[in-house]
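Asker: okay, predicted coordinates and the sequence, questions at the end:
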Amino acid sequence: MMRLEDFLEQKGSEYAHFDPKRAPAILHFLPHLSHLRCKIIHIVGTNGKGSVGRFLSLLLRQRGLNVGHFSSPHLLYFNERFWLNGRNVSLEELDRAFLSLNPKILQEASYFEVLTFLALEVFRECDYFVCEAGLGGEFDSTTTCIKPILTLFTSISLDHQEFLGESLEAIARTKLNAMSKRAILGIQSFSCVVKIAKEVAESKKTQLSVLDSKDISEAIKQYCFKNAYPKYQQENLALAYYAFEDLGYRGDIPNLPRLDLQGRMQQVFSNVWVDVAHNVGGAKAILENFSKDKYILVYNSYKDKDPKAILEVLKPIIQSVEIFVLNHPRIIPKEDLEQILKILEIPYREFSFLKEKEKYLVCGSFSVGGEFLRRFRI
């Protein structure tokens, strides 16, 4: 009997070359996934998709609704991507759902497309399915396979240029083209994103709401302060709550459970924080919240993530860098990272152990965060 984990291992890279016709063609042979009971909320953007999706899922669950949340990537185990009513769906449940889809039909699907179809299967009977896009907007299997009642756009900045376009404007348009007939644009750092969103909404005849900093309520600020969340989580929760209200609900923010996602400015020891920031936008968010001290940066990066630009942003808070060695096909060669650190005049060495009297910030990619948490059994 084929197990889901073995099947995924055969797929290799998570994001295979995108063919917009492939996923819909496969979906044609899974007709029961084209007629879902659940209402779908689609989340697209560069940073914050996981947090916005989970905040919205927690708000909906607080109202007693049956809620599924599909997010990506995972840190430790791929079932972290499948959250149902406050828990991760078990590997055994995912195996059963996978077999019900018929693995032969999924043979041509990419790694991420397999998980997208699996999410549709697992969450099809929910009241709400909160579905996070993978890396793109219009170029994403979630976009080509679902019919959302609402699209949420988180902060949009430069990332995945090799897939989405070299300029911010091109990336924004690619993501915003995933807009459905109702959409909410979260708080943005770049005015051109707002301009493009309004253009796309007009062309698609979309009912678009645009948030700004005034939409962060005092209750949201107090909730984030109580839980020691960074400022960017205020923006993420504001978008989630605005969506919650748009769906016709009112919620109790002070009694909202804590965010149950690892690697989001997560304090894992008294002197160690882990964040999955992997682009310049994420680095700026870190700088905004860790600007009062110097940290040893436990770091590595995928070669396509512009580590030089990221380290330039973080340099004011870096005491030194300790390179977290990873065996991953996308990781930048160690000698290239060392050359960048020399150019930036940042002292460095290879990471080996944690010292009690030093402060550490672990970041650079989901792979770095996940392997660090795994290594220290967190």
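Answerer: Done, it's in.
Asker: from here on, just use CA atoms for contacts and neighbour counts.
Answerer: Noted.
Asker: count the neighbours of the spatially closest residue to Ile196 that is not a sequence neighbour for me.
Answerer: Among residues not flanking Ile196 along the chain, Arg173 sits closest, at 6.5 Å (C-alpha to C-alpha, 6 or more residues apart in numbering). Residues lying near Arg173 (other C-alpha atoms under 10 Å) number 19.
Asker: ok, Lys355 next?
Answerer: That count, for Lys355 with other C-alpha under 10 Å as the rule, works out to 10.
Asker: show me the helices in the stretch 1-150 of the chain, by range?
Answerer: For the stretch 1-150 of the chain, helices defined by DSSP state H, counting those that start in this stretch occupy the ranges 4-11, 22-28, 49-62, 91-101, 111-123, 141-145.
Asker: so how far is the last one from its chain's centroid?
Answerer: The one in question is helix 141-145. 16 Å (C-alpha atoms, centre = their mean, to the nearest Å).
Asker: against that first model, consider the following:
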Amino acid sequence: MLNEKEVQEFLEETGRTGGIIPGLDAMEALMKELGDVQDRLNTIHVAGTNGKGSVCAMLSSVLQEAGYRTGMYTSPAVFHRREQYQVNGAWISPAEFTEVVNRVKEGCDRVKAKGGRMPTVFEIETAAAFLYFYRKRCQVVVLETGMGGEEDATNIIRKPLVSVLTSISMDHMKFLGNSLEEIARKKAGIVKEGGTAVALMPPQAQVRQILEEVCERQQAVLSYAEPKWARQVRREQGQLRFFCEEAGEIRLSMTGGYQVENAVCVLETVKVLREAGWEIPEEALVKGLGQARWEGRFSAVCQKPLFLLDGAHNEDAAKKLRETLKMGFTNGKIIYIIGVLADKEHEKMLKLLLPLAFKVFTVTPDHPRGLDGQVLAEEARRCHEDVTCCRKVSEAVSAALALAEQENAVILAFGSLSYLREIKENMCHDR
């Protein structure tokens, strides 16, 4: 049996050698070795390009407030692998994580012994989630897809309570396709025959058409969540507030402007769950939304100076981040720290966001696909005159803190989720 350190090494090595392999064959073989425990869980399945994690966090908080023992699985890990596995908001313990991964590894060994493919690290992590939530006797599990939907390892579940589709835009084109239609079709692959689906109302007619075609083919009931339901949107006392006809005033501690549409998506999902017999009192809905937290999505790691982290890593997320900044942060100076992956739409992101910056620092994420910070700086200088590349994330954090104090500025670190952990660690060290 592997110890805690060996489990981490096993996952890291599998991640380096396995890559991304779409399809469910290996996942089905692995879960068969683990007793197909996923079939004994009540699951809410969430897919989309942006907003998946936030919707999962909000739904989990609401269900927990309603008295249900709630599991939540999200990816990728931002600060620690264990954060991906939560029951009623608590991370899996190191001992439980070590034990459950060992059980999954044994399943992998049996799959290989029978001539099957070694599961990828994401398939292993997902199998561990199903096994953990089953062992913890979760009454409901909120499950985030890793990438896409149709061929994602999480899509092994057969009868979700509801399939939720958040905003859909261009991302992961290498695997999902080069058009919105292709990407929407892949993500809508989580909708099951005879099931129920909730989708954030897409602004693009072609995406709506795809979603409706898929649901009609699957004989699934589709309902839309419309952002226009949220009225009187404002930022007060560190909260994002809005009024909704069915729920009254909603207060969100997750303050990115884009969280309004995510909350609306949750409101419609709760409505569908209630219609299916799940008891979710209004008080639990309002309190759950108000208490939901999701680190790395316009979340603060420091108040003086205000230091924000956001995982915006594609064009659509950059547009939403710009709207949030314009809502309440353009009266002062904003210092950026940016690190991105080479296969992301960084040029489009820079054009959208750099006009709002006072100063820009670039870094190289510690990731196999991390874009060299110097290359990013050269691109950024086409949109901004004051750009500095820092060799280390720690240098960028120290320089930004010093400048923010001098200029009374806000700091925003955004781009790849993969380097936000390093930002936070350096913040803790510096403070």
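Answerer: Cool, got the structure. Keep in mind that what you see is a predicted model, and the values were worked out from it rather than measured.
Asker: so how far is Ala16 of structure 1 from the residue nearest to Ile196 of structure 1?
Answerer: As for Arg173 of structure 1, its distance to Ala16 of structure 1 is 21 Å (criterion: C-alpha to C-alpha, to the nearest Å).
Asker: mind listing what's buried in stretch 341-359 of structure 2?
Answerer: Across stretch 341-359 of structure 2, burial judged by 16 or more other C-alpha atoms under 10 Å covers 341-342, 344-346, 349-354, 356-359.
Asker: how far away from the center of its chain is it?
Answerer: 20 Å.
Asker: could you do stretch 218-236 of structure 1 as well?
Answerer: From the chain centre to the centre of stretch 218-236 of structure 1 is a distance of 18 Å (C-alpha atoms, centre = their mean).
Asker: next one: stretch 129-144 of structure 2
Answerer: Counting by C-alpha atoms, centre = their mean, stretch 129-144 of structure 2 comes out at 18 Å from the chain centroid.
Asker: show me where the stretch 101-250 of structure 1 has strands.
Answerer: Secondary structure of the stretch 101-250 of structure 1 (DSSP state E, counting those that start in this stretch): strands located at 128-132, 150-153, 182-185, 207-210.
Asker: the last one vs structure 2, mean deviation?
Answerer: After superposition onto structure 2, strand 207-210 of structure 1 lies on average 0.6 Å away from the residues it aligns with, using mean C-alpha distance after the TM-score superposition for structure 1.
Asker: check the longest one too.
Answerer: For strand 128-132 of structure 1, the mean distance from the matching residues in structure 2 following superposition reads 0.6 Å, by mean C-alpha distance after the TM-score superposition for structure 1.
Asker: likewise the third one?
Answerer: When structure 2 is superposed, strand 182-185 of structure 1 averages 0.5 Å from its matched positions, counting by mean C-alpha distance after the TM-score superposition for structure 1.
Asker: what of the second one?
Answerer: Once the two structures are superposed, the average separation between strand 150-153 of structure 1 and the matching residues of structure 2 is 0.4 Å (mean C-alpha distance after the TM-score superposition for structure 1).
Asker: if we can go back for a sec, distance to Thr154 of structure 1 and mean neighbour count added to the helices of the stretch 1-150 of structure 1, as CSV?
Answerer: Putting those into CSV (distance: least, C-alpha to C-alpha, whole Å; neighbours: other C-alpha atoms under 10 Å) gives the following:
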stretch, distance to Thr154 of structure 1, mean neighbour count
helix 4-11, 28, 14
helix 22-28, 24, 17
helix 49-62, 6, 24
helix 91-101, 28, 16
helix 111-123, 20, 23
helix 141-145, 16, 24
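Asker: out of the ones you listed, nearest to His278 of structure 1?
Answerer: helix 49-62 (13.6 Å; C-alpha to C-alpha).
Asker: and the closest one, which stretch of structure 2?
Answerer: Alignment of helix 49-62 of structure 1 against structure 2: residues 52-65, by TM-score structural alignment.
Asker: the matching stretch against structure 1, how far on average?
Answerer: Stretch 52-65 of structure 2 sits 0.8 Å off on average (mean C-alpha distance after the TM-score superposition for structure 1).
Asker: returning to what we had before: ok, which of the helices of the stretch 1-150 of structure 1 comes nearest Ile253 of structure 1?
Answerer: helix 49-62 (8.1 Å).
Asker: relative to Glu9 of structure 2, how far out is Val111 of structure 2?
Answerer: Counting by C-alpha to C-alpha - Val111 of structure 2 and Glu9 of structure 2 are separated by 20 Å.
Asker: now swap in Leu176 of structure 2 and tell me
Answerer: In terms of C-alpha to C-alpha, Leu176 of structure 2 sits 30 Å off from Glu9 of structure 2.
Asker: same check on Val233 of structure 2?
Answerer: 46 Å.
Asker: returning to what we had before: which ones are touching the residue nearest to Ile196 of structure 1?
Answerer: Contacts here follow C-alpha atoms under 8 Å, 6 or more residues apart in numbering; on that basis Arg173 of structure 1 touches 196-197, 200.
Asker: mind checking the longest helix of structure 1?
Answerer: helix 231-246 (DSSP state H).
Asker: mean deviation of that helix from structure 2?
Answerer: Counting by mean C-alpha distance after the TM-score superposition for structure 1, helix 231-246 of structure 1 comes out at 1.6 Å.
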